[in-house]
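>>> Sharing a sequence plus its predicted fold:
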Amino acid sequence: MKIFLKSSICFLMMSIFNAQAQNSLVFDSSKFVELSQEVNGKLLKVRAYENIVYVANPVEANFQKLNIYVPEEYFNGEKINGFTVETAPIFFPNKVGGYMPAMPATFINPPQRGPFGGNNQSILLALSKGYIVASAGARGRTSPTGKAPAGLVDLKAAIRYLKFNDKLMAGDAHKIISNGTSAGGAMSTLLGATANHPDYEPYLKALGAATATDDIFAVSAYCPIINLENADMAYEWQFNKIHNYKKMIFSNVNGEFKREMKDGTLDAESINVSDKLKKAFPAYVNSLNLKDNEGKKLELDGNGDGNFKELVMSYILASAQKAISTGVDLSKVDFIEIKDGKVISVDFDKYMTYMERMKTPPAFDALDNSSPENQVFGTATVDKRHFTNFAIQQTASDPSTLAESLQIKMMNPINYIGDAQAKTAKHWRVRHGAKDKDTGFAVPVILVTTLKNKGFNIDFALPWDKPHSGDYDLEELFIWTDSICK
């Protein structure tokens, strides 16, 4: 087995590695600690290789670290869930939230930090099912060196480290499955869509990333906050008639993230902005040339109606139907028509009233440059910038204050799916809660439809009544990963 052949393999690899890799990028299998904790009534023992700096020239080494966990059984020649030390897939979860800096996930649950806390249940379940876990930290928007595409580039560099050291490590680096939620879900989709594309190469070279590829086998993404330059239009297409809002405000108090809700009503100026954004959305959808399952073009008319809207609603119907099949009583819900246990229709406007608006227009490229996403598109010297022409036009700002087109492009997976210079992941599992109002339903639907049209394997659903969250169906997730890996 490859772990026990460390000495001979190291000798072989050292003879072909370049000097930079010899000094900093060769995995040392002797540097580990043994950890254990109980999972589902069974003691789970692992070897933990933690705080590995995965680039030769780190910019923020406190974040550019990788934690790797390997079930102890593999070192005894055992199989887990049908996998061996050589065939075990690598589960690659990130803890990115709000495009903030993120530490790698850990086997021992850390103190709660960040908008999604420190839950590590996905790691424990993955290990118990025989997966190797590798989790990388990444820079984020609050740092001058963490502006787009820094966080994505960091995760790509970590993938390259794993592939570079494949012969020295447990697991199969050709079976890497990324996982993330919200902005972390966005990172997961970007890893799957942009792999090996030359747009990112200068950034990877500057970091001293390992000389390997960064393509991955599969993507798991929960509520990905993507397609940012078009997400404002998608949000208002969905929530245009909803003028009351409950906005979530995040604050950082002594390193702990706090959430509070702010209620309000859109003023006349905001309603006008919403109307303009909704009106612009059909042209964008129609320009994508998306097709339904019968090959018919998906479109919207000037009022925002059409078969694209019907497609979005079909996922809501399917979600409600699945909820009923699992025993959820929806008989008293006034926005759903049910006959003989079958969901016949959903009233779109009433459903939006039930969901409630969370964000004010524009939801992402705030006109006053105050959104988290404005900070994503900053530079080392300019903290926040606009990233849509709409915001520039509405504020009469100097067009030179708009983020560069390449920076905007590199943060949208839609721009790379099927690109001949990128290697798109074959398998995708995307979940967006049916009560998630952080971005519009159209955003994930555009993503998965684009992937379907390009021939990729898609598993997509809007789980009933789920808000903005992730990792809530881990057993189902790993049933899916088993199905594509075995």
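Received, thanks.
>>> can we go C-alpha only for contacts and neighbour counts from here?
Will do.
>>> Centre of the chain to the host helix or strand of Q238, how far?
Assigned by DSSP states H and E, Q238 falls within helix 228-239. A distance of 18 Å separates the centroid of the chain from that of helix 228-239, by C-alpha atoms, centre = their mean, to the nearest Å.
>>> What helices and strands are in contact with it?
When contacts are defined as 3 or more C-alpha pairs under 8 Å, 6 or more residues apart in numbering; DSSP states H and E, helix 228-239 packs onto helix 268-287, helix 442-453.
>>> Which among these is found nearest to A193?
Closest approach to A193 among the helices and strands packed on helix 228-239 (C-alpha to C-alpha): helix 442-453, 9.4 Å.
>>> just how off-centre is the closest one within its chain?
14 Å.
>>> In it, which residues are buried?
The neighbour-count check on helix 442-453 (16 or more other C-alpha atoms under 10 Å) flags A442, V443, P444, V445, I446, L447, V448, T449, T450, L451, K452 as buried.
>>> thinking again about what came up before, tell me what angle the helix holding Q238 forms with helix 268-287.
110 degrees (axes from the mean of the first three to the mean of the last three C-alpha atoms, to 10 degrees).
>>> so K297 touches L288, yeah?
No. Distance between K297 and L288: 9.3 Å, which falls outside the contact criterion (C-alpha atoms under 8 Å).
>>> what residues do these two have in common as contacts?
Common contact partners of K297 and L288 (C-alpha atoms under 8 Å, 6 or more residues apart in numbering): none.
>>> Alongside the first one, take a look at this:
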Amino acid sequence: MKRRTVVLGIGATAGAAAVGGIALTARADDSTTSPSGGTGSSGSLVFDPEGYTKLTTTVTDTAGDEHAVTYHFWKAITYVAEPVDATYQSLNVSVPVEIDGVAVDARNAPILLANSVGGYMPSSVADATGIGGGGMTPGGGGAPSGAPTGGTTGGDTATGSAAPTAPGANGNTNATGGALASNQLLALAAGFVVVEPGARGRTLKNSAGEYYGVAPAAIVDLKAAVRYVRANKGRIPGDTERIVSAGTSAGGALSALLGASGDSPLYDRLLRELGAADASDAIFATGAWCPITDLEHADGAYEWNWGDNATSSGAKVDQTVSKALRGQFAEYQAALKLKGLGGFGALNARNYDEYLVRQYLEPSATAYLTALSDSARATYLAANTFITWKNGRATFSWADFLTHVGARKKSVPAFDAFDLSAGENNLFGKGTTLSRHFTAFGAKNDTTGLTSKRVASDLPETLRLMNPMTFLTGKANPARSKHWWIRLGTKDSDTSHTVSANLAAAANGLGDEVSHTYYWDEGHGANTDPGDFIAWIARISGHKAR
């Protein structure tokens, strides 16, 4: 069978496609052509090992060295037998076969499952031209999830369209490209198999005006993708017992949820309705960057963290509302009964600031400053006098840190907006209803004129299906991921710093391996150590990276 060969190289030339800050140029070898194969939408869930396109790419690693990688690429394979919309319920597979002229056998390599969801918007791989993007449409055509006109993914198609009036995510940015494109390319160059699943998102609407990508559609889709990969063990190269998920922002939340909820029977009915493969959806390890999760408690956490910070206009938010939400956070945090990493002890609203400073913020600043030259460090410290630098260690107060970060990203409430304007309100829409309140506080204080001031009866279960804490606290899920890589920028105010820290504390308390650090002075979607992530996968999987 003839296969088309395409060469992708890093370079900023005319017509190059930018993928996560890496410019890719492409040329096709016209001497050989054939379509890439897959299951399409035929309902078959059997992977075609011969249905690939042969591609090559040049990947620059974190040391600046270039690597020529030849790989097999399977495009837009529908991963469920009864898709609601195959445009989104499809995945791409990339398998390295040669690196720097040396043949690669990836049959037992780890599998990186990298989603490109942002803002809980739709994500499609249908237009991808190769690994790491090249036509992929994360978060609704790449538009920020906070865009006032919503997403544009999919256009008006036979199966559905994005809602032109869907609300934004109250300031969430769709920061998926830089983190995941680098992860995917580096994973390929390390000899790993890369699977890129699409998923339905909150703005998708059918001809009847029904929103078919609202919660819990995205997590059900990702679980179905995992089941497809596992069901095709031996046909899809790679070790299906070493699947590592990765995602950023809402995609980070879904990655964490995928890891926490593996094989939970709570999703079985929804998966059966899609015709998902009869296989496990448990994964080996989880990579989550700035996860926007624990949404029903996120308003309180946000006010605890950022309530004293002014908005970009210089004004403070309604402090009566902020204070009430902070009280909710205190109750919730106490009920979690979590202990901090490093032997810190019980975490509560009174000591969480001390914990964040000691466990994450000061070590982050110390690592950042240590890496600078003496002159650059002196310049930075002169401009940031709130930091005390002594004996190679940075110290400062929580209050000074908040002043250093500056304006908060969101208004109040940050997630369940009283006027239903937040993207998360849309995430919990239903049927033809664009947006709904999902917290009692939001519903009680609704300003849109709703006759009911209560949360709809179906939402508690939906929230349960969307929150990784469901599976990490109380009676913990035994089939959860046991390895966690969690990252966050210190200047990221898209959600509270306690959200990722609680994830880490919950997993650590269960005895799982947790690598959780903050990137100093970085914002939402940062990924400054992708090479370390790849090395981490190699270590925990026992598979030596090339």
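Happy to help now that I have it. None of these values were measured; they are calculated from a predicted model.
>>> Dump the helices and strands packed on helix 228-239 of structure 1 to TSV, plus distance to P198 of structure 1.
Below are these laid out as TSV (distance: least, C-alpha to C-alpha, whole Å):
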stretch	distance to P198 of structure 1
helix 268-287	26
helix 442-453	21
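>>> So for E34 of structure 1, which of those helices sits nearest?
helix 442-453 (40.0 Å).
>>> The closest one vs structure 2, mean deviation?
Averaged over the aligned pairs, helix 442-453 of structure 1 sits 0.6 Å from structure 2 after superposition, using mean C-alpha distance after the TM-score superposition for structure 1.
>>> corresponding residues in structure 2 for the helix or strand that comes right after that helix?
Downstream of helix 442-453 of structure 1, the first helix or strand assigned by DSSP H and E is strand 457-461. Aligning strand 457-461 of structure 1 against structure 2 (TM-score structural alignment) gives residues 513-517.
>>> Now do the buried residues in the matching stretch.
Applying 16+ other C-alpha under 10 Å to stretch 513-517 of structure 2 flags E513, V514, H516, T517 as buried.
>>> Now render those as CSV, adding distance to N477 of structure 2.
Compiled in CSV, these are given as follows (distance: C-alpha to C-alpha, whole Å):
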residue, distance to N477 of structure 2
E513, 15
V514, 16
H516, 21
T517, 24
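>>> How much space separates the counterpart of I414 of structure 1 in structure 2 from L271 of structure 2?
Superposed on structure 2 with TM-score structural alignment, I414 of structure 1 falls opposite M469. M469 of structure 2 is 21 Å from L271 of structure 2, where distance means C-alpha to C-alpha, to the nearest Å.
>>> Strands of the stretch 351-486 of structure 1, start to end?
427-431, 457-461 (DSSP state E, counting those that start in this stretch).
>>> Which of those sits closest to I225 of structure 1?
Here strand 427-431 is closest among the strands of the stretch 351-486 of structure 1 (C-alpha to C-alpha), at 11.8 Å.
>>> mean per-residue distance, the closest one to structure 2?
Mean for strand 427-431 of structure 1 is 0.3 Å (mean C-alpha distance after the TM-score superposition for structure 1).
>>> which residues in structure 2 does that strand align to?
Under TM-score structural alignment, the match for strand 427-431 of structure 1 is residues 483-487.
>>> Which one of the helices and strands packed on helix 228-239 of structure 1 lies nearest to M103 of structure 1?
Using C-alpha to C-alpha, these put helix 442-453 closest to M103 of structure 1, at 26.1 Å.
>>> what helices or strands is the closest one leaning on?
helix 228-239, strand 457-461.
>>> So which of these is the most surrounded?
Counting by mean count of other C-alpha atoms under 10 Å, helix 228-239 has the highest mean neighbour count of those, with a mean of 24.
>>> so how far is the first residue of stretch 116-134 of structure 1 from its last?
19 Å.
>>> Next: stretch 452-466 of structure 1.
First-to-last residue span, stretch 452-466 of structure 1, C-alpha to C-alpha: 24 Å.
>>> ok, now stretch 113-122 of structure 1?
Start-to-end span of stretch 113-122 of structure 1 (C-alpha to C-alpha) is 17 Å.
>>> Give me the contact list for that stretch.
With C-alpha under 8 Å, 6+ apart as the test, stretch 113-122 of structure 1 has contacts from 97-98, 105-112, 250, 255-258, 469, 471, 474.
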